[in-house]
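> Need coordinates for the following:
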Amino acid sequence: MEKIKTSKTGIFSGSFNPIHIGHLALTNYLCEYEGLDEVWFMVSPQNPLKTKTELWSDELRLQLVELSISDYPRFRASDFEFHLPRPSYSVYTLEKLREAYPDREFHFIIGSDNWAHFDRWYQSERIIKENQIIIYPRPGFPVKEEELPETVRLVHSPVFEISSTFIREALDAGKDIRYFLHPKVWEVIKNLRNT
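Next comes the predicted model:
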């Protein structure tokens, strides 16, 4: 009997406040060059550590993700964490994903900046033991590949020095930064700013 191929699904979790071309280019690279069949953009709900004023609404952030990925069939927007107890810890999100989708092989995607202090994450050792982790490079946060655990791998993707903070600050300053955002996202944001 032929074995059914397991779908390799990347989990890219974040605030996406808002999603920008750096997010899209990175995950596009992971699908085309690093063996992932698809990437799910896991939009994180309101984080208790972030003030409500700096975080756009859950619904708007999810909508902007959906708009920006609609033309690429290997991307999917997910509100999975919206339905989990808060605060949402990655260890529990990944556990619930494995339970809900046993046919998928999940790969948790994080930046090397997060890997630098991963030991401070809630139940970090369990995350490493139970999950495949992909680290992508971030400026100023080198990774010693030879010291990585068996379940963790570093990819040599292009480095994108764009942050959502930069995007928000530019928008607040009235800058026209349309090429930093997906065209559909730019249109929505522009219309919101003009109302």
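> alpha carbons only for contacts and neighbour counts from here, please
Fine.
> Look up how far residue 94 lies from the nearest residue to residue 17 once chain neighbours are set aside.
Spatially, and ignoring its direct neighbours in sequence, residue 17 is nearest to residue 164 (5.7 Å; Cα to Cα, 6 or more residues apart in numbering). Note on residue 164: its distance to residue 94, by Cα to Cα, to the nearest Å, is 24 Å.
> Here is a second sequence; please produce its structure as well for comparison:
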Amino acid sequence: MSRPGLNAGGDAIALFGTSADPPTRGHQALLEGLLQHFPRVATWASDNPMKQHGAPLAQRAALLGALVRGLHEPRLEQHQELSSPWTITTLERAAATWPGAQLVFVVGSDLAPQIPRWKEAEKLLQRCRLAIVPRVGWPVAETDLRPLHRLGAQIEVLPLAIPASASSSLRLQPDRAQVPDSVWPVLQQQNLYGHPQP
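Model prediction:
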């Protein structure tokens, strides 16, 4: 298992793209946790080519923006211009935005087994460090890490406790308790995911 703590250094930027479909309290906890480990965090809403989305990208970006603003943390920024269905493109854009910075690409443990099948996987893993956040029900397995190591990945498993909170569940069954306070008014204003404006 890769050890945590490789994120020392003031030039590291954690990069976290998400479908934000919609953002949940789990997303909020993850962003707050990343801020404890990295000097800067950049996030954006993205289209995942392996998923069907419940709202257009522009609306999901607005929801994520509400969450970012609600956290009132200047070290956390939304950089929607990084958004791409392809991680390699995102990393190329990030490298152009922050020349010389150490890029740390953040994924949930459920995505780790998929990365070797991503577009230009070996190339993208050479352009960043990989930070894996354990998700409830998806323990980080050494068998999932080995293919990544063979591709040259520098991996760190972050010791974060993220509450079980799935966007897919919220789309099926609205639950006010799982929606961040800053996101809730935007859901209502835009009448998304069965959250109509009162």
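> Looks like the residue nearest to residue 17 of structure 1 contacts residue 23 (just checking).
No: using Cα atoms under 8 Å, residue 164 of structure 1 is not in contact with residue 23, being 9.6 Å away.
> where does residue 150 of structure 2 sit relative to residue 121 of structure 2, distance-wise?
Counting by Cα to Cα - residue 150 of structure 2 and residue 121 of structure 2 are separated by 11 Å.
> Between the two, which has more neighbouring residues?
residue 121 (18 against 10; other Cα atoms under 10 Å).
> what does the more buried one align to in structure 1?
The alignment partner of residue 121 of structure 2 in structure 1, by TM-score structural alignment, is residue 124.
> Contact partners for that match?
91, 118 (Cα atoms under 8 Å, 6 or more residues apart in numbering).
> Burial check on the residue of structure 2 sitting at the aligned position of the residue nearest to residue 17 of structure 1, number of neighbours?
Alignment note (TM-score structural alignment): residue 164 of structure 1 maps to residue 167 of structure 2. By other Cα under 10 Å, the residues close to residue 167 of structure 2 number 21.
> helix/strand/coil for residue 134 of structure 1?
Counting by DSSP: H, G, I helix; E, B strand; the rest coil, the backbone at residue 134 of structure 1 sits in strand.
> Distance of it relative to residue 104 of structure 1?
Distance from residue 134 of structure 1 to residue 104 of structure 1, by Cα to Cα: 16 Å.
> Look up the closest residue to residue 19 of structure 1, ignoring the ones flanking it.
Here the residue nearest residue 19 of structure 1, using Cα to Cα, 6+ apart, is residue 65, at 6.1 Å.
> Surely that neighbour is in contact with residue 41?
Yes: Residue 65 of structure 1 lies in contact with residue 41 (Cα under 8 Å); the separation is 7.5 Å.
> who touches both of the two?
Common neighbours of residue 65 of structure 1 and residue 41 (criterion: Cα under 8 Å, 6+ apart): residue 77.
> quick one, what contacts the alignment partner in structure 1 of residue 140 of structure 2?
Under the alignment (TM-score structural alignment), residue 140 of structure 2 pairs with residue 142 in structure 1. With contact taken as Cα under 8 Å, 6+ apart, residue 142 of structure 1 is in contact with residue 112.
> What helix or strand is residue 142 of structure 1 located in?
Using DSSP states H and E, residue 142 of structure 1 maps to neither a helix nor a strand.
> if I've got this straight, residue 153 of structure 1 is in a strand?
Yes: under three-state DSSP, residue 153 of structure 1 sits within a strand.
> The aligned residue in structure 2 for residue 43 of structure 1 and residue 99 of structure 2: what is the separation?
In structure 2, the residue paired with residue 43 of structure 1 is residue 45, using TM-score structural alignment. Going from residue 45 of structure 2 to residue 99 of structure 2 by Cα to Cα gives 22 Å.
> So which of these two has more stuff around it?
residue 45 (29 against 9).
> ok, then the element right after the helix or strand encompassing the residue nearest to residue 19 of structure 1?
Under the criterion of DSSP H and E, residue 65 of structure 1 resides in helix 58-69. Downstream of helix 58-69 of structure 1, the next assigned helix or strand under DSSP H and E is strand 75-78.
> Where in structure 2 does whichever helix or strand comes after that following strand fall?
Remark: after strand 75-78 of structure 1, the chain's next helix or strand is helix 90-100, criterion DSSP H and E. Alignment of helix 90-100 of structure 1 against structure 2: residues 87-97, by TM-score structural alignment.
> quick one: buried residues of that stretch?
Using 16 or more other Cα atoms under 10 Å as the test for burial, stretch 87-97 of structure 2 gives 87, 88, 89, 90, 91, 94, 95.
> just the strands in structure 1 please.
Counting by DSSP state E, structure 1 has strands at residues 7-14, 38-43, 75-78, 104-111, 132-136, 152-154.
> The second one to strand 104-111, inter-axis angle?
Between the axis of strand 38-43 of structure 1 and that of strand 104-111 there is an angle of 60 degrees, by axes from the mean of the first three to the mean of the last three Cα atoms, to 10 degrees.
> Repeat that for the fifth one.
Orientation of strand 132-136 of structure 1 against strand 104-111 (the same axes, to 10 degrees) gives an angle of 30 degrees.
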